[in-house]
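# sequence and computational prediction follow.
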Amino acid sequence: MLINKNTIVIGTKVVLVPYTFKHVEKYHRWMQCPVLRDETGSEELSYEEEIEMCESWRNDDDKLTFIMLSKEVFDKNKNEVEAMIGDINGFIHSEGIELSVMVAEKAFRGQGCAEEAVKLMSKYCQLTLGNDNFFAVINDDNIKSIKLFEKLGFVITEKMEVFKQTKLFNDKVKVEDKLVLDYYQTGEVCEDCP
């Protein structure tokens, strides 16, 4: 989405940066893992298709994506690719924003990174898009993800048996006031997708 093409969102555990061409190679490697694809409901793409997807995500009006970096790693080396641990996406629909989050790097799972990323994305969407209706559609066997969203106040509203998915909804996500959301426009136009 063009609104975040040069936006960085900074939390205490993660830093969210726009998905650009420099991230594609590592992201593509992650998505070669069938378990990750299954958990995220993703299709296997060729490298060229992933480049096209990067461009699409940057220009579509109904998609918002950030690459999730480990703040600790990024603070040490300032290298986005080395600090990459996952991503968070928002798909804009009439009923609200569909959130999906992935921590691809196993070493960073279970440390609260996905939880913070969802909170940061929710707050960012509230501030920039004026939208505070959120939902998630998660594969039924991805219990950890379902529990994460339930912990954040989402409630199961639909079981889609045909697709083996669960839909959770939260209107008026309450992100605690103590959550510090630093986000800024870098001032640079990042146009490194081919």
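That came in fine, so what should we check first? As the structure is a prediction and not an experimental result, all values here were calculated from the model.

# for the rest of this, base every contact and every neighbour count on C-alpha atoms.
Fine.

# next SSE downstream of whichever helix in the chain runs longest?
Taking DSSP state H as the assignment, the helix of the chain that covers the most residues is helix 113-129. On the C-terminal side of helix 113-129, the closest following helix or strand by DSSP states H and E is strand 133-139.

# buried sites along that following strand?
Along strand 133-139, the positions that meet the burial threshold by neighbour count (16 or more other C-alpha atoms under 10 Å) are 133-139.

# between it and helix 113-129, how big is the angle?
Here the directions of strand 133-139 and helix 113-129 differ by 140 degrees (axes from the mean of the first three to the mean of the last three C-alpha atoms, to 10 degrees).

# dropping in the other structure now:
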Amino acid sequence: MRLNQNTLLLGKKVVLVPYTSEHVPRYHEWMKSEELQRLTASEPLTLEQEYAMQCSWREDADKCTFIVLDAEKWQAQPVPTEESCMAGDVNLFLTDVEDPTLGEIEVMIAEPSCRGQGFGTEAALLMMSYGGDVQTDNE
């Protein structure tokens, strides 16, 4: 979704940034995990397919994807590289074209060291708030 292409959402534990091609190599490495494939009902993709998927998600009008960054790591770096701070992703899918207030949120905290710290909860809350704000702005 191009709507969020210049959006950064800052929480206490996580920072949400748009999913860009910069994130694809790390994301691709995560998705090689059989555990993550099973938990997300995903099939393994080639790196080239992963780049194509990132482009399609960016262009899709009913899908909004952010990469979840570890806020502490991100803020501690003088020049933060997002890839080194990546924890997972969060997606908002608009599920009813007739009622844009309905949607589905998916959260994946892929980085094992980031699990169990509330990153997923905060990412979901930030995404719900963002989705509500965007919907209000579009009315």
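Arrived safely, thanks for sending. Values in this document were obtained by computation on a predicted structure and should not be read as measured data.

# ok so, going back, show me what the longest helix of structure 1 is packed up against.
With contacts defined as 3 or more C-alpha pairs under 8 Å, 6 or more residues apart in numbering; DSSP states H and E, the secondary structure elements packing on helix 113-129 of structure 1 are strand 14-18, strand 84-93, strand 96-103.

# winner for burial among those strands?
When these are scored by mean count of other C-alpha atoms under 10 Å, the highest mean neighbour count falls to strand 14-18 (a mean of 26).

# how about the equivalent of residue 116 of structure 1 over in structure 2, what does it touch?
Alignment note: residue 116 of structure 1 maps to residue 122 in structure 2; criterion TM-score structural alignment. Contact analysis of residue 122 of structure 2 by C-alpha atoms under 8 Å, 6 or more residues apart in numbering lists 11, 13-14.

# ditto for residue 57 of structure 2
For residue 57 of structure 2, the contact set (C-alpha under 8 Å, 6+ apart) comprises 1, 63-65.

# any chance of these in a markdown table, plus secondary structure?
Putting the contacts of residue 57 of structure 2 into a markdown table (DSSP: H, G, I helix; E, B strand; the rest coil) gives the following:
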| residue | secondary structure |
| --- | --- |
| 1 | coil |
| 63 | strand |
| 64 | strand |
| 65 | strand |
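
# residue 55 of structure 2: which of those residues is nearest?
For residue 55 of structure 2, the nearest member of these is residue 1. The distance, counting by C-alpha to C-alpha, is 9.6 Å.

# measure the closest one to residue 15 of structure 2 for me?
As for residue 1 of structure 2, its distance to residue 15 of structure 2 is 18 Å (criterion: C-alpha to C-alpha, to the nearest Å).

# kindly report the same for residue 51 of structure 2.
Between residue 51 of structure 2 and residue 15 of structure 2 the distance is 22 Å, computed by C-alpha to C-alpha.

# repeat that for residue 76 of structure 2.
According to C-alpha to C-alpha, residue 76 of structure 2 and residue 15 of structure 2 sit 13 Å apart.

# swap in residue 74 of structure 2?
Taken as C-alpha to C-alpha, the span from residue 74 of structure 2 to residue 15 of structure 2 is 8 Å.

# do residue 117 of structure 2 as well
14 Å.

# cool, and residue 46 of structure 2?
According to C-alpha to C-alpha, residue 46 of structure 2 stands 27 Å off from residue 15 of structure 2.

# can you check residue 127 of structure 2 too?
Shown here: residue 127 of structure 2 relative to residue 15 of structure 2, a distance of 11 Å by C-alpha to C-alpha.

# on that earlier part again, which of the buried residues of strand 133-139 of structure 1 sit farthest apart?
The widest separation within these, taken as C-alpha to C-alpha, falls between 133 and 139 and amounts to 20.5 Å.

# so how many other residues sit close to residue 34 of structure 1?
Other residues lying near residue 34 of structure 1 total 13 when counted by other C-alpha atoms under 10 Å.

# what sits closest to residue 26 of structure 2 if chain neighbours are left out?
By the measure of C-alpha to C-alpha, 6 or more residues apart in numbering, the closest residue to residue 26 of structure 2 outside its immediate chain neighbours is residue 83, 6.7 Å from it.

# residue in structure 1 matching the one you found?
If you follow residue 83 of structure 2 across to structure 1 using TM-score structural alignment, you land on residue 81.

# all good on my end, thank you.
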